[in-house]
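**Q** what would the 3D arrangement of this be:
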Amino acid sequence: MPEIVYAYLDVNYWHPWKIFGSISSVKQLELCLPSSKEYPVGTVFHNLVYLMLCTCETEWLNLLLCLLRDSPKLKFLRFEQYHPIRPSEERPCWSEPSSVPECVVSSLETLEWVKYEGGEEEKEAVAFILRNARCLKKATISAASTDPVKKLEMLKELSFLSRCSGTCHLTFD
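**A** Sure thing, here's the model as predicted:
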């Protein structure tokens, strides 16, 4: 499907990777996938400029790193927790990649995080992006919590993170 522009995948099937080869020309992609264990090595999203990734599944960080590596022109990255997290599931641990994906360094301009909870893996993912995104112009973080004390603590933590781009405007809501 070489002309596909937008794809939304919310898949409950454990082997959705066969679809990726068919949508590699996509410009906008929204994903909620249960696993990244069988991510197809060699799939490159040459046209992808907008990525929304759901953070409800335990594998979201691994999937993020695969997609960043394979999306050299990505400009807009959005995280959102569309579905409730199952209490029985452990949250993922961040593993700093050995190299910074090309898109983070050379094209990523906007970061949005909706329903940010301030968990350790979320803080580390945001810190990695802010620290390495040279072209980042705007980062908008919206807290999941309505507790003003918790929101203030998150704001303090985020405001102390180093930013590679001196022109990045950080907004916390």
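
**Q** alpha carbons only for contacts and neighbour counts from here, please
**A** Noted.

**Q** any idea how far residue 20 is from residue 119?
**A** The gap separating residue 20 from residue 119 is 29 Å, by Cα to Cα, to the nearest Å.

**Q** so which of those two has more stuff around it?
**A** For residue 20 versus residue 119, the count of surrounding residues by other Cα atoms under 10 Å is larger for residue 20: 15 against 11.

**Q** does the nearest residue to that one once chain neighbours are set aside belong to a helix, a strand or coil?
**A** Spatial nearest neighbour of residue 20, chain neighbours left out: residue 43 (7.2 Å); criterion: Cα to Cα, 6 or more residues apart in numbering. Under DSSP: H, G, I helix; E, B strand; the rest coil, residue 43 falls in the coil class.

**Q** one more, for comparison:
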Amino acid sequence: MSFCLTNSSSCMKACHLPIFRNLRQLELVLHYCCSWWPELLKTSPNLESLVLDHSRHPSWRMDSCEFTWLQWNSPESVPSCVLSQLKTICTRNFRGGQDEMKVAKYMLEKGQVLKSLTLYTAHLVCTKEKLCMQLLMFYRGSKTCHVELK
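**A** Here you go, the predicted model:
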């Protein structure tokens, strides 16, 4: 089963989520503050593929905000899918901001069976070379994980 979910944290915080036992693929379009999505991972124990699209709301101007919409806080416990099932992660519109890097680091460190992390970059806050060097320094829970910048 595959879901494509477009939502904001304000809607998801108040919700009690069911367990999605058959969910294997998930695409999340994150328009702004998205501190809720690790809770969704906790309810998806068999998730194998995750796509995070960091799209901005159409009304945002490129120069009008500091892109604080991610607001990443590591979950207290690692979602079981990250430890044992999650094989591919694709991130679209990756800028290389501090919170985005925290997410990449967390997923690389905790993803014990992760095979690939693909980052499609857009409007980077640094050069691709610097971003690549930072990513190479992160510990990897999976020794077979391939990281690719596009």
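
**Q** for the residue most central in space within structure 2, helix, strand, or coil?
**A** For structure 2, residue 52 is the residue whose C-alpha lies nearest the centre (Cα atoms, centre = their mean; 5.0 Å). Of the three states, residue 52 of structure 2 takes strand under three-state DSSP.

**Q** list the contacts of it.
**A** Neighbouring residues of residue 52 of structure 2 by Cα atoms under 8 Å, 6 or more residues apart in numbering: 27-30, 89-92.

**Q** going by distance to residue 106 of structure 2, which of these wins?
**A** The shortest gap between residue 106 of structure 2 and any of these belongs to residue 89, at 12.1 Å (Cα to Cα).

**Q** helix, strand, or coil at that closest one?
**A** Classified using three-state DSSP, residue 89 of structure 2 is strand.

**Q** aligned counterpart of it in structure 1, please.
**A** Residue 89 of structure 2 maps onto residue 111 in structure 1, with residues paired by TM-score structural alignment.

**Q** go ahead and confirm that match touches residue 76.
**A** Yes: counting by Cα atoms under 8 Å, residue 76 is a contact partner of residue 111 of structure 1 at 6.1 Å.

**Q** out of everything not next to it in sequence, what's closest to the equivalent of residue 19 of structure 2 over in structure 1?
**A** Taking TM-score structural alignment, residue 19 of structure 2 has residue 44 as its aligned residue in structure 1. Spatial nearest neighbour of residue 44 of structure 1, chain neighbours left out: residue 70 (4.7 Å); criterion: Cα to Cα, 6+ apart.

**Q** contact partners for that neighbour?
**A** 43-46.

**Q** gap between the equivalent of it over in structure 2 and residue 97 of structure 2?
**A** Using TM-score structural alignment as the criterion, residue 70 of structure 1 maps onto residue 43 of structure 2. Separation of residue 43 of structure 2 from residue 97 of structure 2 (Cα to Cα): 27 Å.

**Q** what of residue 109 of structure 2?
**A** 18 Å.

**Q** now the helix or strand hosting residue 93 of structure 2 on structure 1. Mean distance?
**A** Using DSSP states H and E, residue 93 of structure 2 sits in strand 88-94. On superposition with structure 1, the mean distance recorded for strand 88-94 of structure 2 (mean Cα distance after the TM-score superposition for structure 1) is 0.7 Å.

**Q** show me the helices in structure 1, by range?
**A** Per DSSP state H, structure 1 carries helices over the ranges 18-22, 60-69, 102-106, 120-132, 148-159.

**Q** and of the ones you listed, who's closest to residue 166 of structure 1?
**A** helix 120-132 (10.3 Å).

**Q** other residues contacting that closest one?
**A** Contact with helix 120-132 of structure 1 is made by 91-94, 96, 100, 104-105, 116, 136, 158, 161-165, as judged by Cα under 8 Å, 6+ apart.

**Q** mind listing which of these are in strands?
**A** residue 116 (DSSP state E).

**Q** which position in structure 1 pairs with residue 52 of structure 2?
**A** Alignment note (TM-score structural alignment): residue 52 of structure 2 maps to residue 79 of structure 1.

**Q** just the closest of the contacts of residue 70 of structure 1 to residue 83 of structure 1, please.
**A** Set against residue 83 of structure 1, the nearest of those by Cα to Cα is residue 45 (25.5 Å).

**Q** residue contacts, residue 102 of structure 1?
**A** 68-69, 72.

**Q** pick the one among those residues closest to residue 84 of structure 1.
**A** Of all the contacts of residue 102 of structure 1, residue 84 of structure 1 sits closest to residue 68, with 24.4 Å by Cα to Cα.
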